[in-house]
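Chemist: Next come a sequence and a model predicted from it.
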Amino acid sequence: MATAEIITIGTELLLGEIVNTNSQYLAKSLNDQGFDVFRVTTVGDNVSRIADILKEASLRSDLVITTGGLGPTIDDPTREAAALACGVPTVFHEELWAQIVQRFAQLNRTPSENNKRQAYLPQNATAIENQVGTAPAFFLHTGGTLLCCLPGVPSEMRFIFEKEIIPIINHEIPTHAVLITIILHTIGIGESSIDQLIGDLEKMQNPTIGLAAHMGRVDIRISAKADTEKNAHKMMQPILFQIKQKLEPFIYGYNGESIEDAVIQQLSENHVVLNYQNSEQAPFLAGIVSEIQTKLENKIGKNQYNNKKLHELILTTSILELDQKKTLLVTLEQAGKKTSQEYNFLNDTSAFEEWVINRTLGTIFSYLKRKG
């Protein structure tokens, strides 16, 4: 598989002054193009440090993409750093300067003398016109590596990447690879417990397995690369089978499916309606339960929903706080039989409501799945 690295340039990124959305966008986009993204690096506006990183990256990756540092000021050093890394001088491009002047005119602005810095590129580099901004991009080859340098403004970077860079890399580095990703959603089991059960699978290189913990639930990401979508899915099947064997009771959905959808499905299959008795204690949860009740009624029809043969599942919740520790008690009652689950909240309070919702719905889902 072809390999890629992303280098985001800007001291403001290291200071935490802005969110680095460029690396996230490029990482996903390059994976979609069939590349293995091995590294994402952020470096400040320093010519020698940028040049060193570019040299290292070009020795180990087929494609290196940088963002930022292409403006007109002294602290926009990407052009000089790329030239230094490739061992070539920068060269003034008259036609590129003409494009910059024209672009400024379209914006009813006049370029200053320092804007001429943007018309200097490393020798043998190919300029890429910026149709949505004033900072031109460029690409060049160094050894066996394709180096593409893009503006740091996210909207400009994305436009140039999609319109110009993707065709270039498809021509220069045809990957012939397709990436397929499936997300399995689990609830009622912790990340460490999942790791113990499928840790051997997480060591695989292709497909790759990764875990992502959320408030009260854990996602399992399975990604496979192959020459065709059919073959990628074929690679996934034995892995999916093994994961389902070990975690089936805890899996509530795939990809875009929500825990709410899973609860509705279980209520429907078990011919059960949900009644939240003390909903005034947690209005945010009551709203979710109300939506579930409405969607269930729409799913099975009003007459069947109101049919007395349907079994009622009574939900009560209790939220206790003692010594800054919050505890959630979820009680389910059906046909006079009660079952309760207690959970302790140890995270940031801003995520408490999401945690309560997931824990409560997870308890309902697990209860109904066991009965079904």
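Modeler: Cool, the structure landed.

Chemist: rest of the way, CA atoms for contacts and neighbours
Modeler: Will do.

Chemist: Mind listing what's buried along the longest strand seen in the chain?
Modeler: The single longest strand within the chain, with elements called by DSSP state E, is strand 311-322. Counting neighbours by 16 or more other CA atoms under 10 Å, one finds that the buried residues in strand 311-322 are 312-317.

Chemist: what's the answer for stretch 102-120, then?
Modeler: Going by neighbour count (16+ other CA under 10 Å), the buried part of stretch 102-120 is 102-104, 111, 115-120.

Chemist: now, which of those residues sits nearest Ser58?
Modeler: Nearest to Ser58, judged by CA to CA, of the buried residues of stretch 102-120 is Tyr120 at 21.6 Å.

Chemist: and the residue lying closest to the closest one once chain neighbours are set aside, how many residues sit next to it?
Modeler: Among residues not flanking Tyr120 along the chain, Phe92 sits closest, at 4.3 Å (CA to CA, 6 or more residues apart in numbering). Around Phe92 there are 15 other residues, counting by other CA atoms under 10 Å.

Chemist: Next up, the contacts around Phe92.
Modeler: 119-121 (CA atoms under 8 Å, 6 or more residues apart in numbering).

Chemist: What angle do strand 311-322 and whichever strand or helix holds Ser340 make with each other?
Modeler: Ser340 belongs to strand 337-345 when assigned by DSSP states H and E. Inter-element angle recorded for strand 337-345 and strand 311-322: 30 degrees (by axes from the mean of the first three to the mean of the last three CA atoms, to 10 degrees).

Chemist: Presented hereafter is structure B, for comparison with structure A:
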Amino acid sequence: MKTAILSVGTELLFGQITNTNTVYLSNKLNMLGYDVMYHYTVGDNPERVFDMINLAFEDCDLVLTTGGLGPTQDDLTKEVACEVMGDELVLDDDAMEELVSYFKNLGREMTENNKKQAILPSRAKVFYNDAGTAPGFALEKDGKYIICMPGPPREMTRMFEKSVMPFLESMSDDVIYYRMIRAFGIGESQLETELMDLIDDQTDPTLATYAKEGECSLRIASKKKSRHEAKEAVDRMLETVIERIGDYIYSCDDEELVEVVCQKLMKKGLTLSSAESCTGGMFAAAVTDIPGISRVFQRGLVTYSNEAKMDELGVRAETLDEFGAVSEETAVEMAEGLKRVSGSDICISVTGIAGPDGGSREKPVGLVYIGFIYGDKKLCKKVLMRDVNRKWNRHYTLLSMLDMINKNI
């Protein structure tokens, strides 16, 4: 079904708020098999909202809106949608009860304008809001549907997952099953090249590649009459994909690389410590975002200066003088020193040039060395990134550190 997403809110046009709703909805709708054809953004103006909804319906059968359902005078999406769909607004007793209960639980008096949120289109399928006050709804006319949801991302995502997604799934006779494959160390163009014949000949399952900062994703999706049939089709295709690019795949379930690594460490009971220079603690911060990691992560040291490398890790002054802070020799001594200090099963170190300054012809911006010790393994990996910017270089370095652990334990 051709679909459009309409974001309502003048603050979006002013750039005061990042529109994360559209990204979220596009991803979810595509996974459900709905073809997102257009993104629209319009301010809190009823005439323009009216025009945008009608414009979207010229080429689409489904329009999803976010925003403009609140209690204030400029919240007019509901009223406009009702007009477009030829319906009338009536008081919804259940919605009113939800509102009264919400404010009572907060211990606050409900102002008169809040009652507006309980007035909804008479034919609407109502989606009650358990994360806020504004209900959403779905409304149909002549085979075309509009679904209106609140603008705050926390409310919208909760409503979509709890109510809107099951509603959309019920509108389709077919079942869609998909897997998201995550890969590191291969670019999107190379990924597509490796799978080109599968992509060119695809009917069902379908394959789609996506680029993310420093990594790639591949969606394999199938639409069948039953979930069992769709899953079988996806699993057969996945086997072929793994044969082609298995060395780069780190997850077949849309997990982040840091999740995969941390779960593997916890499952195996392997302790971990890190010593960081150019990443300045990013590795330790990423790892400690994972619940339960305290069972295995022992310490994270930021040894940014040469003095810190010597004092905290015992890196020799001679090594720094002869080879420099950014070198294989220094990275290895950092890992060795960390092993002495922590006694962790796995010790990983990093030193590099994040930029934008500090590079030279011999050692350009984007050059990184990663030291690694685990059991009898003592490795050092050289990574030379293209000079994008400091933030990207540090992020890619973090992924490279995680990838080194993932492939060597």
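Modeler: That came through, no problem. Every value quoted in this text rests on a predicted model; they were computed, and no experiment measured them.

Chemist: hang on, the earlier thing: which helices and strands sit right next to the strand holding Ser340 of structure 1?
Modeler: Packed against strand 337-345 of structure 1, as judged by 3 or more CA pairs under 8 Å, 6 or more residues apart in numbering; DSSP states H and E, are the following elements: strand 325-334, helix 352-371.

Chemist: how deep is the closest residue to Glu297 of structure 1 other than its chain neighbours tucked in, by neighbour count?
Modeler: Leaving aside its chain neighbours, Glu297 of structure 1 sits nearest to Tyr305 (5.6 Å; criterion: CA to CA, 6+ apart). By other CA under 10 Å, 20 other residues sit near Tyr305 of structure 1.

Chemist: same check, this time on Ala208 of structure 2
Modeler: If you count neighbours by other CA under 10 Å, Ala208 of structure 2 ends up with 12.

Chemist: same check, this time on Asn19 of structure 2
Modeler: 18.

Chemist: show me where the stretch 51-200 of structure 2 has helices.
Modeler: 77-84, 93-106, 153-159, 165-170, 188-194, 196-200 (DSSP state H, counting those that start in this stretch).

Chemist: which of those helices is buried the deepest?
Modeler: Among these, judged by mean count of other CA atoms under 10 Å, the one packed with the most neighbours on average is helix 77-84 (a mean of 20).

Chemist: hmm, back to that, ok, so of the contacts of Phe92 of structure 1, who is nearest Ala57 of structure 1?
Modeler: Nearest to Ala57 of structure 1 among the contacts of Phe92 of structure 1: Leu121, at 19.7 Å, using CA to CA.

Chemist: tell me the contacts of that closest one?
Modeler: When contacts are counted by CA under 8 Å, 6+ apart, Leu121 of structure 1 touches 79-80, 83, 90-93, 127, 138.

Chemist: State the distance from it to Phe138 of structure 1.
Modeler: For Leu121 of structure 1, the distance to Phe138 of structure 1 (CA to CA, to the nearest Å) stands at 8 Å.

Chemist: Mutual contacts of the two, please.
Modeler: Overlap of the contact sets of Leu121 of structure 1 and Phe138 (by CA under 8 Å, 6+ apart) consists of Ala127.

Chemist: Now do stretch 311-331 of structure 1: distance from first to last residue.
Modeler: Stretch 311-331 of structure 1 has its terminal residues 16 Å apart, counting by CA to CA.

Chemist: Over to stretch 184-191 of structure 1?
Modeler: Span of stretch 184-191 of structure 1 from end to end, CA to CA: 13 Å.

Chemist: what's the helix or strand for Tyr250 of structure 2?
Modeler: Using DSSP H and E, Tyr250 of structure 2 sits in strand 249-251.

Chemist: follow-up on the earlier one: quick check, nearest of the contacts of Leu121 of structure 1 to Phe35 of structure 1?
Modeler: Nearest to Phe35 of structure 1 among those is Phe138, at 20.3 Å by CA to CA.

Chemist: from memory Ala230 of structure 2 sits against Arg179, does it?
Modeler: No: between Ala230 of structure 2 and Arg179 there is no contact under CA atoms under 8 Å: 10.8 Å.

Chemist: Now do the shared contacts for those two.
Modeler: Residues touching both Ala230 of structure 2 and Arg179 (CA under 8 Å, 6+ apart): Ala221.

Chemist: Find the nearest non-adjacent residue to Ser163 of structure 2, please.
Modeler: Nearest residue to Ser163 of structure 2, sequence neighbours excluded (CA to CA, 6+ apart): Phe127, at 6.1 Å.

Chemist: following the strand or helix carrying Ala213 of structure 1, which helix or strand comes up?
Modeler: Assessed by DSSP H and E, Ala213 of structure 1 sits inside strand 208-214. Per DSSP H and E, the first helix or strand lying C-terminal to strand 208-214 of structure 1 is strand 217-226.

Chemist: could you check the angle helix 352-371 makes with that following strand?
Modeler: 80 degrees.

Chemist: What residues does Tyr252 of structure 1 make contact with?
Modeler: Neighbour list for Tyr252 of structure 1: 184-187, 258-259, 262, 365 [criterion: CA under 8 Å, 6+ apart].

Chemist: Any of the residues you listed buried? List them.
Modeler: Buried among the contacts of Tyr252 of structure 1 by 16+ other CA under 10 Å: 184-187, 259, 262, 365.

Chemist: picking up where we left off before, give me the angle between the longest strand of structure 1 and strand 325-334.
Modeler: 160 degrees.

Chemist: which residues sit against strand 311-322 of structure 1?
Modeler: For strand 311-322 of structure 1, the external contacting residues (CA under 8 Å, 6+ apart) are 271-279, 281, 326-335.

Chemist: wouldn't Thr126 of structure 1 be in contact with Leu140 here?
Modeler: Yes: at 6.3 Å, Thr126 of structure 1 counts as touching Leu140 under the criterion of CA under 8 Å.

Chemist: what about those two, which has more around it?
Modeler: Neighbour count, other CA under 10 Å: between Thr126 of structure 1 and Leu140, Leu140 has more, with 20 against 14.

Chemist: Run a quick neighbour tally on Tyr374 of structure 2.
Modeler: Using other CA under 10 Å, Tyr374 of structure 2 has 18 other residues around it.

Chemist: For it, give its distance to Val258 of structure 2.
Modeler: Tyr374 of structure 2 sits 18 Å away from Val258 of structure 2, taking CA to CA as the criterion.

Chemist: What of Arg154 of structure 2?
Modeler: The spacing between Arg154 of structure 2 and Val258 of structure 2, counted by CA to CA, is 24 Å.
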